[in-house]
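Engineer: give me coordinates for this.
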Amino acid sequence: MNRSSLDLDAHDPLATFRERFVASDDPAVAAYLDGNSLGRPPRVLEERLAAFVRGEWGTRLIRGWGERWFDLPLTLGDRIAAQTLGAGPGQTIVGDSTTVSLYKLIRAALAARPDRREIVIDRGNFPTDRYIVEGIAAETGRTIRWIDTEAGAGVTASDVARVICQDTAVVVLSHVAYRSGYAADVPGITRTVHAAGALVVWDLCHSVGVMPIELDAWDVDYATGCTYKYLNGGPGSPAFLYVRADLIPDAVQPIQGWMGVKDSFRMGQGYEPADGIRRFISGTPPILGMLAMQATLELIEEAGMAAIRAKSIALTEYAIAQVDRHLVPLGAVLASPRDASVRGGHITVDHPRFAELVPRLWQEGILPDFRPPSGIRLGMSPLSTSFAEVETTIAAIAAALREPEE
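Structural biologist: Below you'll find the predicted structure:
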């Protein structure tokens, strides 16, 4: 029996978390289904930012570096690792964008496999990942081998096995595909890559904070991801970067900065990298940009990743049911997996008219995302999204489709 959104919200064990985000009751926003692009800010953040300005920054001033800030990229990295990445301490830092982190990790992987000439990546990967690989290949004289995937799906271990060879240095993939929401078999693919003697870099942007991740148990080599989606770090908040412990001592990263050396304040001649994960830090880290995600980590710890994943599945299942009922009869096509075991926290629906309809939906306070060429992406953040928002959004899309084209 189909349950109503009101019933689902009434029995949602995470429902009270919605009240802990800013503007969750904003009448100008009827539904926000873009939390997988930019999460809502936690309510406590306003006071914490003010307290930081008054306190740590305003009164401690430059002393803040010696008291907390210098080590914050590492301590916050360990906290993210423990709560969302399934990773032990000393392997994760926070500080750069995902783009810069990908560049560092791919170059580090190539340096660790200097006799191999090939980089493997899929054509469906996020543009940044592809652009970075193309730039590094041109920069270093490497060859790119592309994986083609079916629409609405993603890369499998079999896909990787078909293209990988003894000349492959590194494979670059996303845990959850940014368009389809397909969740890759990280441990299975990682084993396939390792069997060929290559290394793998995983992009976790669309999975961190919404899906259980076990980097250590999965034997992942390198990983990175942004913090402004399900970790609610705010626009442009810094990414995290993970390197497996046994790879760190010999790791060579290409952006040598003063914060990544053994003794930053000695200001010595010559670059001598730090012994641990600090060697992947380059310049001065964005301390202000690290504040918001700490509030969300508290909420994740309170809710638990198992409960977050359970609600994520429930939200996407409900969205698919609504799509089948209201949008498919109007010519829409689900472009995401129906099997929850291979689906992340969002779904995409395609229709030729969606490009023209999304701006109108935004004007009406219905905020999904558009992904070319014809997809509306419904991103549901378990801690801040209600089932009613899902119903409202799909009903609004259906109403717009029923109106004649202009």
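Engineer: when you work out contacts or count neighbours from here on, use the C-alpha atoms and nothing else.
Structural biologist: Will do.
Engineer: and after the helix or strand harbouring E356, which helix or strand comes next?
Structural biologist: Assigning secondary structure by DSSP states H and E places E356 in helix 354-363. Using DSSP H and E, the helix or strand that follows helix 354-363 in sequence is strand 366-367.
Engineer: if we can go back for a sec, pull out the buried positions in the helix holding E356.
Structural biologist: 354-355, 357-358, 361-362 (16 or more other Cα atoms under 10 Å).
Engineer: from the chain's centre, how far out does the longest strand seen in the chain sit?
Structural biologist: Ranked by number of residues, the top strand in the chain under DSSP state E is strand 168-174. Offset of strand 168-174 from its chain centre (Cα atoms, centre = their mean, to the nearest Å): 17 Å.
Engineer: which one of the buried residues of helix 354-363 is nearest F21?
Structural biologist: Of all the buried residues of helix 354-363, F21 sits closest to W362, with 20.2 Å by Cα to Cα.
Engineer: please provide the structure for the following sequence as well, for comparison with the first:
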Amino acid sequence: MTIPELSATLDRSACERLDRDDDLRAFRDEFILPPETIYLDGNSLGARTKGAAERAQEVIADEWGTGLIRSWNTAGWFDLPAKLGEKVAGIVGGETGSTVVTDTTSINLFKAASAALKMQSAAAPERRIILTQRENFPSDIYMLQGLAEQLDDGYEVRLVDDEEVTAGFPNSMTDEVALVVLTHVNYRTGRLFDMETTTSAIHAGGAMVIWDLCHSAGALEIDLAGSGADMAIGCTYKFLNGGPGSPAFIWVSEELQNGFSQPLSGWWSHAKPFEMSPDYAPAEGIRRYLTGTQGIVSMSVAELGLDIANGVDMATVRQKSLALSDLFIDLVETRLAEHPIEVVTPREHAHRGSQVSITHPEGFAVMSTLIERGIIGDYREPSVLRFGLTPLYIGFTEVWDTVEALRDILDNRLWDAPQHQVRGAVT
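Structural biologist: Predicted coordinates for the structure are as follows:
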């Protein structure tokens, strides 16, 4: 899928033709969005899936209301983390039995990083450095800093720039590095990192790697097993459309699974949880990554989004994503050229995720004005307007209309109104 060459004749009708020819058009019916809304924040919270309310009601009224505690067996509640994990594995290129859906991304990172450092300590005790991107999602950095403080054994978190990662760590991969934690797609800029090449460079330096897939799972092709990755984490509420606060996932490569030492050794990761033994014995395989009792309602709703993602060809999703972002970038650069806007998302397809990020000195106010018009993106410091492009429910016409709305807002300084300067708790 490609967009027409930009010219004076490119207009909204050309975008409408692209939408009519879209191979993914039918998937729009799998989502429920408010009328007269262009939703460009699926990289932060995915749209509501069709049937989500009904599925939640079924779990609450029937499985909980009638089945009561019996539903741990009769409705398959106990097996949900592994069942959903298999569906995630199919999306991220993991092997069978490699993934569970459980907990939050931050908690899963803590578990994975702790286990990785313990493995490294046994093999190379002199390695005490944890590397991560300076522009990693802050929660990841905070969790690593907290873990290093808890270990209190000379561990240190060092931050590296994205350029250092892309270059293959020429300066920072020393023989002190035990673990590297990387986000696959930069949450702020949309930069995509080459998983296979980067993993290879990390392993060559003697370190292990954990990939954060929050901003890539469900938006592009991922091959964890084929890339040689050690572990990965991610959420289900962005491009996987699992619902607000839906559970995260953790993936561990087959060769490391039974060497995974669980730092949060709750009863769900016990080999025989219902023996109620006072002594912890870890389960074999993926169950050992669990901690405590699961959130069944949110997990059941998240399954709908995973089923949609498993029913689509991810290569086609990626192709449309790139075409949408190509169009967005080209329109911004041609139709908004008179304004102090910079596109910070890479132009190269190999380095671009499924969003377009632009900066403007009044970025927050501009985004507030857009949202008032029913065009929903979001804002990140400093001065970044983020536009997530979910190919399953966003089309080319929405991209055209968004840039035209931006043009009107900027041309007429509509952002310069008191109500657009007021920030809520969430931006």
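Engineer: hang on, the earlier thing: any idea how far the helix holding E356 of the first structure is from the middle of the chain?
Structural biologist: 25 Å.
Engineer: and for stretch 188-199 of the first structure?
Structural biologist: Counting by Cα atoms, centre = their mean, stretch 188-199 of the first structure comes out at 22 Å from the chain centroid.
Engineer: how about that stretch, aligned to which bit of the second structure?
Structural biologist: Mapping stretch 188-199 of the first structure onto the second structure (TM-score structural alignment) gives residues 197-208.
Engineer: what do you get for stretch 339-353 of the first structure?
Structural biologist: Taking TM-score structural alignment, stretch 339-353 of the first structure hits residues 348-362 over in the second structure.
Engineer: how about the contacts made by the residue positioned nearest the centre of the first structure?
Structural biologist: For the first structure, C205 is the residue whose C-alpha lies nearest the centre (Cα atoms, centre = their mean; 1.4 Å). Shown in contact with C205 of the first structure (Cα atoms under 8 Å, 6 or more residues apart in numbering): 174, 176, 224-227, 229.
Engineer: ditto for Y393 of the second structure
Structural biologist: Residues in contact with Y393 of the second structure (Cα under 8 Å, 6+ apart) are 25, 27-28, 31.
Engineer: the helix holding E356 of the first structure vs the second structure, average distance?
Structural biologist: Taking mean Cα distance after the TM-score superposition for the first structure, the mean distance separating helix 354-363 of the first structure from the aligned residues in the second structure is 1.7 Å.
Engineer: contact partners of that helix?
Structural biologist: Counting by Cα under 8 Å, 6+ apart, 367-370, 372-376, 396-397, 400 sit against helix 354-363 of the first structure.
Engineer: okay, and which of the residues you listed map to strands?
Structural biologist: Using DSSP E, those in strands are 367, 369-370, 375-376.
Engineer: identify the farthest-apart pair in those.
Structural biologist: Within those, L367 and G375 form the most distant pair, 13.6 Å apart (Cα to Cα).
Engineer: how far does stretch 123-138 of the first structure sit from the chain's center?
Structural biologist: Offset of stretch 123-138 of the first structure from its chain centre (Cα atoms, centre = their mean): 17 Å.
Engineer: so it matches what in the second structure?
Structural biologist: Alignment of stretch 123-138 of the first structure against the second structure: residues 134-149, by TM-score structural alignment.
Engineer: and I394 of the first structure, what element?
Structural biologist: Going by DSSP H and E, I394 of the first structure is part of helix 387-402.
Engineer: give me the contacts around that helix.
Structural biologist: Contacts of helix 387-402 of the first structure (Cα under 8 Å, 6+ apart): 5-6, 8-9, 30-33, 315, 318-319, 322-323, 326-327, 330, 353, 357, 361, 366-368.
Engineer: rerun at 6 Å
Structural biologist: Contacts with helix 387-402 of the first structure, where a contact means Cα atoms under 6 Å, 6 or more residues apart in numbering, come from 5, 9, 31, 327.
Engineer: tell me the one among those nearest to I308 of the first structure.
Structural biologist: D9 (14.4 Å).
Engineer: whichever strand or helix holds that closest one: which residues count as buried?
Structural biologist: For D9 of the first structure, the host element (DSSP H and E) is helix 5-10. Residues of helix 5-10 of the first structure classed as buried by neighbour count (16+ other Cα under 10 Å): 5, 8-9.
Engineer: can you give me the strands in the stretch 1-150 of the first structure?
Structural biologist: Applying DSSP state E, counting those that start in this stretch to the stretch 1-150 of the first structure gives strands spanning 31-32, 92-94, 118-122, 143-147.
Engineer: would TSV of those with mean neighbour count be doable?
Structural biologist: What follows is these, written out as TSV (neighbours: other Cα atoms under 10 Å):
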stretch	mean neighbour count
strand 31-32	27
strand 92-94	31
strand 118-122	23
strand 143-147	18
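Engineer: what's the spacing between whatever residue of the second structure lines up with V210 of the first structure and F78 of the second structure?
Structural biologist: In the second structure, V210 of the first structure lines up with A219, judged by TM-score structural alignment. To F78 of the second structure, A219 of the second structure is 29 Å away according to Cα to Cα, to the nearest Å.
Engineer: of these two, who's got more company?
Structural biologist: Using other Cα atoms under 10 Å as the criterion, A219 of the second structure and F78 rank with A219 on top: 28 against 16.
Engineer: got a list of what the more buried one touches?
Structural biologist: So A219 of the second structure contacts F239 (Cα under 6 Å, 6+ apart).
Engineer: that one belongs to a strand, doesn't it?
Structural biologist: No. Counting by DSSP: H, G, I helix; E, B strand; the rest coil, A219 of the second structure falls outside a strand, being coil.
Engineer: just to revisit the earlier point, how much does the helix holding I394 of the first structure stray from the second structure?
Structural biologist: Compared with the second structure after fitting, helix 387-402 of the first structure deviates on average by 1.5 Å (mean Cα distance after the TM-score superposition for the first structure).
Engineer: grab the nearest non-local neighbour of Y182 of the first structure.
Structural biologist: R343 (4.8 Å; Cα to Cα, 6 or more residues apart in numbering).
Engineer: actually, M208 of the second structure.
Structural biologist: For M208 of the second structure, the spatially nearest residue (Cα to Cα, 6+ apart) is L179, at 4.8 Å.
Engineer: tell me the contacts of the residue mapped onto that neighbour from the first structure?
Structural biologist: Counting by TM-score structural alignment, L179 of the second structure corresponds to V170 in the first structure. Shown in contact with V170 of the first structure (Cα under 6 Å, 6+ apart): 119, 198-200.
Engineer: with that, I have no additional questions.
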